[in-house]
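K.L.:
Sequence first, predicted model second:
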Amino acid sequence: MKLTPHNIIHHELIGLDTQVVDSTNMSLIGIEGKIVNETKNLLTIETDVQEKNIPKSCSSFRFTIPSVDGKRYLPLTLKVDGRLLLSQPENRIQTKFKKKFRK
């Protein structure tokens, strides 16, 4: 499955560049780097200095995902509430999309 803004919460996050844009813990805001590990409740982000464990439940993240549009390389950024990511990664990836139809 190709990584898109519509399926990011059902996709592998390890290796993506991210930034903490909102958190109840003010000292976490602004941390950015590459995701190197993910558990049910934490994202481990590798910064220039060290690895930091960020709780998902009280943070919002801005992910930079690579996108290929024809021959141009356009990186996309999108904000995701960490509460949407709360589950074991292997279970979150396997969940099905719920399609909503409007009439």
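P.N.:
Yes, it's here.

K.L.:
CA only for contacts and neighbour counts going forward, please
P.N.:
Fine.

K.L.:
and residue 93, that's in a strand?
P.N.:
No - counting by DSSP: H, G, I helix; E, B strand; the rest coil, residue 93 is not part of a strand but helix.

K.L.:
mind listing what it touches?
P.N.:
9, 10, 11, 12 (Cα atoms under 8 Å, 6 or more residues apart in numbering).

K.L.:
Let's see that with 6 Å instead.
P.N.:
If you count contacts by Cα atoms under 6 Å, 6 or more residues apart in numbering, residue 93 has them with 10, 11.

K.L.:
how much space is there between it and residue 33?
P.N.:
Residue 93 sits 22 Å away from residue 33, going by Cα to Cα, to the nearest Å.

K.L.:
quick one: secondary structure of the residue nearest to residue 64 when sequence neighbours are not counted?
P.N.:
Take residue 64 and drop its neighbours on the chain: the residue closest to it by Cα to Cα, 6 or more residues apart in numbering is residue 77, 4.4 Å away. Using three-state DSSP, the structure places residue 77 in strand.

K.L.:
Structure two is appended below for comparative analysis:
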Amino acid sequence: MFLKRSRRNLIYHELIGLQVIVKDHTDPSLMGVKGLVVDETQNMLEIERLDDGRRLKVPKAGGAYLFKLENNSFVLVNGDKLLGRPEDRLKRVVGG
């Protein structure tokens, strides 16, 4: 059974396809970036900017991200909790 992304389980889901705003980051040039997550690696989010379509690789660590869910609610996530591939993040929860 597939669980919908929610405030409580977002960090264990795929992030590709979600809109995101970089609310805070150790790299000040990344703060305020708005876009769509188009790729995710162990340590990076690739965000396609909404304003000009450019793609930026943004380190997950050191950032705080505001994700827009399918129900139009927003979830603020500490980037350090996103480190690792989505399938590995799930394994941490289920003990695999």
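P.N.:
Perfect, I can see it now. Here the structure is a predicted model, which is why all the values come from computation and not from measurement.

K.L.:
After superposition, what is the TM-score?
P.N.:
TM-score for the superposed chains, counting by TM-score structural alignment, normalised by the length of the second structure: 0.87, backed by 91 aligned residues with a Cα RMSD of 1.5 Å.

K.L.:
Tell me which residue of the second structure lines up with residue 28 of the first structure.
P.N.:
The alignment partner of residue 28 of the first structure in the second structure, by TM-score structural alignment, is residue 30.

K.L.:
How about that match, nearest residue that isn't a chain neighbour?
P.N.:
Once flanking residues are discounted, residue 30 of the second structure sits nearest to residue 22: 6.7 Å by Cα to Cα, 6+ apart.

K.L.:
can you map out the helices along the first structure?
P.N.:
Per DSSP state H, the first structure carries helices over the ranges 89-94.

K.L.:
just so I have it, where are all the strands in it?
P.N.:
For the first structure, applying DSSP state E gives strands covering 17-23, 32-38, 42-46, 51-55, 59-65, 68-69, 72-73, 76-81.

K.L.:
against the second structure, where does the fourth one fall?
P.N.:
This points to strand 51-55 of the first structure. Against the second structure, strand 51-55 of the first structure falls on residues 55-59 (TM-score structural alignment).

K.L.:
Any idea which residue is closest to the centre of the second structure?
P.N.:
What sits nearest the mean C-alpha location of the second structure, by Cα atoms, centre = their mean, is residue 15, with 5.3 Å.

K.L.:
which one in the first structure is aligned with that one?
P.N.:
Using TM-score structural alignment, residue 15 of the second structure pairs with residue 13 in the first structure.

K.L.:
and its match, how far is that from residue 85 of the first structure?
P.N.:
10 Å.

K.L.:
Number of residues surrounding residue 39 of the second structure?
P.N.:
Residues near residue 39 of the second structure, counting by other Cα atoms under 10 Å, number 16.

K.L.:
That should have said residue 28 of the first structure, apologies.
P.N.:
By other Cα under 10 Å, 18 other residues sit near residue 28 of the first structure.

K.L.:
Also residue 65 of the second structure?
P.N.:
For residue 65 of the second structure, the count of nearby residues is 23 (other Cα under 10 Å).

K.L.:
So what does the residue nearest to residue 64 of the first structure match up with in the second structure?
P.N.:
Match for residue 77 of the first structure (TM-score structural alignment): residue 74.
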